[in-house]
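Asker: fold the following and give me the result.
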Amino acid sequence: MSRVLVIESSARKEGSVSRQLTADFIGQWQAANPQDQIQVRDLAVEQVPHLDIDLLSGWMKPADQQNEVEKAAAARSNLLTDELLAADVLVLAAPMYNFAIPSTLKSWLDHVLRAGVTFKYTETGPQGLLTGKRAYVLTARGGVYSGSAMDHQEPYLRQALAFVGIHDVTFIHAEGLNMGAEFLEKGLAQAREQLAKVA
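Answerer: Model prediction:
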């Protein structure tokens, strides 16, 4: 049995293509792997604050020296990190906002990319501690940006995931969604064709 952690980051509840892709992924995965556990964390519903002084202070102090706000911030980070540590498969649903990922997803990453927990520093540089996990990134893009210098989404997420040791990463892009009906239909069809091969 595998544990699948799905992170939703679209700010839209209705008409969200990334949410449609997530629903397709979950349905296909459950059909092929009925014994697996799937957990969904929706960052639009359960918002994760941006990295701030309280969280940084909480990380830097022993538990008995933290104030109540720092304890709450550290506990939130611990919860999110524990979910990631427990997962065998990570699914990131990431619409492209202004050529990059939503700030909500960046906030989640800031809570779980933690020295000594998900990566460590060594004499030869940082080393990821989450080896053996797989990741799938489902993106929705108004234009066509794959391989373009304007794509600050895939390169960043690849680097962030590799930094914590997740190198088996598959990107599934639904592109051209705002370029007319033909591009929309083609983009969705291509993404769903790739999704069908995943489970």
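Asker: going by C-alpha atoms from here, please, whenever you check contacts or count neighbours.
Answerer: Fine.
Asker: tell me which residues in the strand or helix carrying residue 158 are buried?
Answerer: Following DSSP states H and E, one finds residue 158 within helix 154-163. Buried residues in helix 154-163, counted by 16 or more other C-alpha atoms under 10 Å: 154, 157, 158, 160, 161, 162, 163.
Asker: which ones are touching the first one?
Answerer: Spelled out, that is residue 154. Counting by C-alpha atoms under 8 Å, 6 or more residues apart in numbering, residue 154 touches residue 171.
Asker: that one and residue 173, how far apart?
Answerer: As judged by C-alpha to C-alpha, to the nearest Å, residue 154 and residue 173 stand 10 Å apart.
Asker: over to the second one?
Answerer: Relative to residue 173, residue 157 is positioned 13 Å away (C-alpha to C-alpha).
Asker: and what of the fourth one?
Answerer: Distance of residue 160 to residue 173, computed by C-alpha to C-alpha: 18 Å.
Asker: returning to what we had before: turn the buried residues of helix 154-163 into a markdown table, including distance to residue 115.
Answerer: Converted to a markdown table, those look like this (distance: C-alpha to C-alpha, whole Å):
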| residue | distance to residue 115 |
| --- | --- |
| 154 | 23 |
| 157 | 18 |
| 158 | 18 |
| 160 | 13 |
| 161 | 14 |
| 162 | 14 |
| 163 | 11 |
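Asker: show me the helices in the chain, by range?
Answerer: 17-32, 53-60, 68-86, 103-112, 154-163, 181-198 (DSSP state H).
Asker: most packed of those?
Answerer: helix 103-112 (a mean of 20; mean count of other C-alpha atoms under 10 Å).
Asker: which elements pack onto that one?
Answerer: helix 68-86 (3 or more C-alpha pairs under 8 Å, 6 or more residues apart in numbering; DSSP states H and E).
Asker: report how many residues lie close to residue 142.
Answerer: The local packing of residue 142 (other C-alpha atoms under 10 Å) involves 20 other residues.
Asker: scratch that, residue 15 is what I was asking about
Answerer: Residue 15 has 8 neighbouring residues, counting by other C-alpha under 10 Å.
Asker: next, the second sequence, to be compared with the first:
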Amino acid sequence: MSNLLYVTCNVRPLEQSRTLTLGNEFLKEYQRWNPQDEIEIIDLYRDSIQRVDQDLLNAWERTEHGEAYVPFSDEERRKMSRIWRLAEQFARCDKLIFVTHSLNLWFPAEFKMYIDTICVLGRTYCLTPHGAEKTVPDRHRKSLHLHADQPFSFGHEPHQSVPYLRSMLNFFGVIDQQTVLLEGDMLQQGTDEAYETARHRVLKIAHRF
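Answerer: Here you go, the predicted model:
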């Protein structure tokens, strides 16, 4: 049995989002082929994600300097417990699904907040003389990123979302990565042919994911 983590970051309702619609189809097809697997779902617009604030920075700074024995305040411990829970959830899951869209060449802020909660000193990485190194156990992990770029350009500037997530997953040892791209998340954006091509690929991936 595998553990699958399904993360969405989209404020639109399902019926108005092409990525959420495809992600939902993937999930249903995956469950049909893997009924025994455990699936955990995070909606970054619905679920409470702890943002980095002064309490967290104070706690992280003490941990980074080897002062973890100094007791956290009640507020620091409450906030650290929230990010520890998300970091440990990410670390234990074998399969990762991210359903996202671009906003001004990047992810919405809620997705960056989530990345900050799983990249946690002492939980998913440690500091060495050579820099940061992951502490997630080595094992075969895989990911699927279903993502919609905005359907217009910002001059000649490239969208940054996909390469950023790919880099973070590489750091955590998730080498088996697949990406399915759409041009625009709204129903009227992109062509029907491109959408059906993406849909066919997503359902095909679900069979063997």
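Asker: distance check, the residue nearest to residue 41 of structure 2 when sequence neighbours are not counted against residue 117 of structure 2.
Answerer: Among residues not flanking residue 41 of structure 2 along the chain, residue 6 sits closest, at 4.8 Å (C-alpha to C-alpha, 6 or more residues apart in numbering). Distance, residue 6 of structure 2 to residue 117 of structure 2, using C-alpha to C-alpha: 16 Å.
Asker: same question, residue 56 of structure 2
Answerer: Taking C-alpha to C-alpha as the measure, residue 56 of structure 2 falls 10 Å from residue 117 of structure 2.
Asker: and for residue 69 of structure 2?
Answerer: As defined by C-alpha to C-alpha, residue 69 of structure 2 lies at a distance of 21 Å from residue 117 of structure 2.
Asker: before we move on, what about residue 76 of structure 2?
Answerer: According to C-alpha to C-alpha, residue 76 of structure 2 and residue 117 of structure 2 sit 14 Å apart.
Asker: what do you get for residue 71 of structure 2?
Answerer: Taken as C-alpha to C-alpha, the span from residue 71 of structure 2 to residue 117 of structure 2 is 21 Å.
Asker: one more: residue 171 of structure 2?
Answerer: Residue 171 of structure 2 is 15 Å from residue 117 of structure 2, by C-alpha to C-alpha.
Asker: same question, residue 124 of structure 2
Answerer: 10 Å.
Asker: need the overlap of contacts for the two.
Answerer: With contacts defined as C-alpha under 8 Å, 6+ apart, the residues shared by residue 124 of structure 2 and residue 117 are residue 87.
Asker: and residue 205 of structure 2, what pairs with it in structure 1?
Answerer: Under the alignment (TM-score structural alignment), residue 205 of structure 2 maps onto residue 198 of structure 1.
Asker: give me the distance from stretch 150-159 of structure 1 to the chain's centre.
Answerer: Centre-to-centre, stretch 150-159 of structure 1 and its host chain are 12 Å apart (C-alpha atoms, centre = their mean, to the nearest Å).
Asker: residue range for it in structure 2?
Answerer: Using TM-score structural alignment, stretch 150-159 of structure 1 lines up with residues 158-167 of structure 2.
Asker: and the spatially most central residue of structure 2, what does it touch?
Answerer: With distances taken as C-alpha atoms, centre = their mean, the residue of structure 2 nearest its centroid is residue 98 (5.0 Å). Going by C-alpha under 8 Å, 6+ apart, residue 98 of structure 2 touches 6, 7, 8, 143, 144, 145, 146, 147.
Asker: distance check, residue 17 of structure 1 against residue 73 of structure 1.
Answerer: Counting by C-alpha to C-alpha, the gap from residue 17 of structure 1 to residue 73 of structure 1 is 32 Å.
Asker: kindly apply the preceding question to residue 152 of structure 1 instead.
Answerer: For residue 152 of structure 1, the distance to residue 73 of structure 1 (C-alpha to C-alpha) stands at 28 Å.
Asker: same check, this time on residue 160 of structure 1
Answerer: On the measure of C-alpha to C-alpha, residue 160 of structure 1 and residue 73 of structure 1 end up 22 Å apart.
Asker: quick one: residue 150 of structure 1 and residue 99 touch, right?
Answerer: Yes: contact criterion C-alpha atoms under 8 Å: residue 150 of structure 1 and residue 99 qualify, at 6.1 Å.
Asker: and the two? which has more neighbours close in?
Answerer: Neighbour totals were compared for residue 150 of structure 1 and residue 99, and residue 99 leads with 17 against 12 (other C-alpha under 10 Å).
Asker: can you name the farthest residue from the center of structure 2?
Answerer: When distances are taken from the C-alpha mean of structure 2, residue 70 lies farthest, 31.6 Å away, according to C-alpha atoms, centre = their mean.
Asker: with adjacent residues omitted, what lies nearest to that residue?
Answerer: Per C-alpha to C-alpha, 6+ apart, closest to residue 70 of structure 2 is residue 62, 7.8 Å.
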